[in-house]
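S.K.: Here is a sequence together with a model predicted from it:
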Amino acid sequence: MKIINKIISIMMIIFLFLIVLLSNLQYLAFDKNFYIHEFNKYGIEDVTGMHSSQLNKVVARIQDYLFGKVDSLQLNAVIDGQNQKVFNERELEHMKDVRELFKNGFLIRNIMIFLYILTALFLYIKKEDIFNYTYRGMLFVVLFLIVAVAVVSLDFNRWFVYFHLLFFNNNLWELDVTRDRLIQMLPEGFFSDISYLTMRNSVIVYIIIGFVSYLIKGKDHDKIGLN
């Protein structure tokens, strides 16, 4: 039974790890202020020929599309002084795949929340020290993410390509920066930044969870034992 409890505790930590990571990614992906910061950082107005108001309009459309609020990504915007369609067919097809990826990400995160609650309840019923498991698990998770960030930072482009090869079964993601506005608006640096911030924010949350668990561990277990 102890072995089963250990396995369940590892599963609980994995579920918590994914919940925090996917939640932080979702937060940044739908944070308009993050996009504004990135546009200023990479001079996207000059690259695309779109004023900030038009870029914000496009970002709002992208976010609504990924969240499933609208069925079509296409829209018109003023580009280089002319009102025209923003995206070409290749970009629209690629974004269909991206929306499916986000949809699956939302689903996985919600399933992880449900499974985390189940595993935590199981361990609680078995009178296991959930907070001790969580504390030790967060130590491992933080160490793992620090190493992962260090490795990916050495050659982000390589891992960026690996990501696309893993999650997409076509080459629609291979866009041309000279003509495709999607990659002009969201260059590789944008994805490097969102990856780093997702990891950084997640590490902060894991440290907080680990610290609180360290303060509580043993106490709740003793209380259960007295009962």
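M.R.: Received, thanks.

S.K.: use CA for all of it now, contacts and neighbours both
M.R.: Will do.

S.K.: what's the residue nearest to the spatial centre of the chain in contact with, if anything?
M.R.: The residue lying closest to the centre of the chain (C-alpha atoms, centre = their mean) is Leu25, at 2.4 Å. The neighbourhood of Leu25, defined by C-alpha atoms under 8 Å, 6 or more residues apart in numbering, consists of Ile194, Ser195, Thr198.

S.K.: Helix or strand: which one has the second one?
M.R.: With elements delineated by DSSP states H and E, Ser195 resides in helix 188-216, which encompasses its position.

S.K.: list the buried ones in that helix?
M.R.: 190, 192, 194-195, 198-200, 202-203, 205-207, 210-211, 213-214, 216 (16 or more other C-alpha atoms under 10 Å).

S.K.: A further structure is provided below for comparison with the first:
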Amino acid sequence: MAKIPRQLSFQHQLSTPETEEARLDRLQRFERIAYQDGAHCIAGVDEAGRGCLAGPVVAAAVILPPEWTLPQINDSKQLTPSQRETLFPLIQQRALSVGVGMVPAEVIDQVNILQATYLAMEQAIANLSITPDYLLLDAVTLKNVPLRQRGIIKGDSLSISIAAASIIAKVSRDRLMLDYHQQYPHYGFAVHKGYGTKQHRQAIAQFGPCPIHRKTFRGVKEFLPSTD
């Protein structure tokens, strides 16, 4: 029998179900640490739309059953739209609780995007039907939330709870942007969801900002009507 080259053998190992099983097991690491630290109810928290030129910033908080896994669950940015849409209802069905928070563009302009992100996360936590006693967040901590918490850099790809929250936040926001596309079709929100793509920037330059644009953001504020 011909010997399988080492490189091909390694590639074959990467594609085996055991690799996905190992990845899903690693996604439980921070949850297990929190449980060992005395946590009983863990909520993962993440946001979507922080870097957009238009639309709200949306956050989600998700409480999953201990040791629960879901094949393909990952950071929402690593998934296709169809994968996110498939995972979205599965997370909602199996989660112990899901909360969503949203802060619109006008508030973002008033308080800045970082503070708006904190507000959206605080709303999402408040909208949970179960009060968690521990939070896992993607690279931030919430000073106004009196709960034990841990901010994890790249947490949406390292924690299953944060990954689930990232999917809920992303799909919820994308659906809102599809609705906004019906109101403001010239901007192409159905395609870019408010991010600063070339198409979007060209539309702002041609038509000027619309009511859901973030008027303090570069790429938008330059095209506001003159107040002189």
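M.R.: Cool, got the structure. The shown structure was predicted, so the numbers you read here are calculated from the model rather than taken from an experiment.

S.K.: Need the TM-score between these chains.
M.R.: Here the superposed chains carry a TM-score of 0.26, computed using TM-score structural alignment, normalised by the length of the first structure; 96 aligned residues with a C-alpha RMSD of 5.4 Å.

S.K.: Which SSE is immediately downstream of the helix holding Ser195 of the first structure?
M.R.: Following helix 188-216 of the first structure in sequence order, the next helix or strand is helix 219-226 (DSSP H and E).

S.K.: How far off centre is that next one?
M.R.: 36 Å (C-alpha atoms, centre = their mean, to the nearest Å).

S.K.: Can you give the distance from the one helix or strand the residue nearest to the centre of the first structure maps to to the centre of its chain?
M.R.: Using DSSP H and E, Leu25 of the first structure falls within helix 2-29. Relative to its chain's centre, helix 2-29 of the first structure lies at 14 Å (C-alpha atoms, centre = their mean).

S.K.: And the helix or strand following that helix, what does it pack against?
M.R.: Going down the chain from helix 2-29 of the first structure, the next helix or strand is helix 32-42, by DSSP H and E. Under the contact definition 3 or more C-alpha pairs under 8 Å, 6 or more residues apart in numbering; DSSP states H and E, helix 32-42 of the first structure sits against helix 52-67.

S.K.: between the helix it packs on and helix 32-42, how many degrees?
M.R.: Inter-element angle recorded for helix 52-67 of the first structure and helix 32-42: 130 degrees (by axes from the mean of the first three to the mean of the last three C-alpha atoms, to 10 degrees).

S.K.: helix or strand right after helix 52-67 of the first structure?
M.R.: strand 76-79.

S.K.: what about the next helix or strand after that following strand, distance to the chain center?
M.R.: Using DSSP H and E, the helix or strand that follows strand 76-79 of the first structure in sequence is strand 82-85. Put simply, strand 82-85 of the first structure sits 32 Å off its chain's centre (C-alpha atoms, centre = their mean).

S.K.: Return the set of buried residues in strand 82-85 of the first structure.
M.R.: For strand 82-85 of the first structure, it's none, nothing buried (16+ other C-alpha under 10 Å).

S.K.: The helix or strand following that strand - contacts with which helices or strands?
M.R.: Per DSSP H and E, the first helix or strand lying C-terminal to strand 82-85 of the first structure is helix 89-125. With contacts taken as 3+ C-alpha pairs under 8 Å, 6+ apart, helix 89-125 of the first structure sits against helix 2-29, helix 52-67, helix 130-154.
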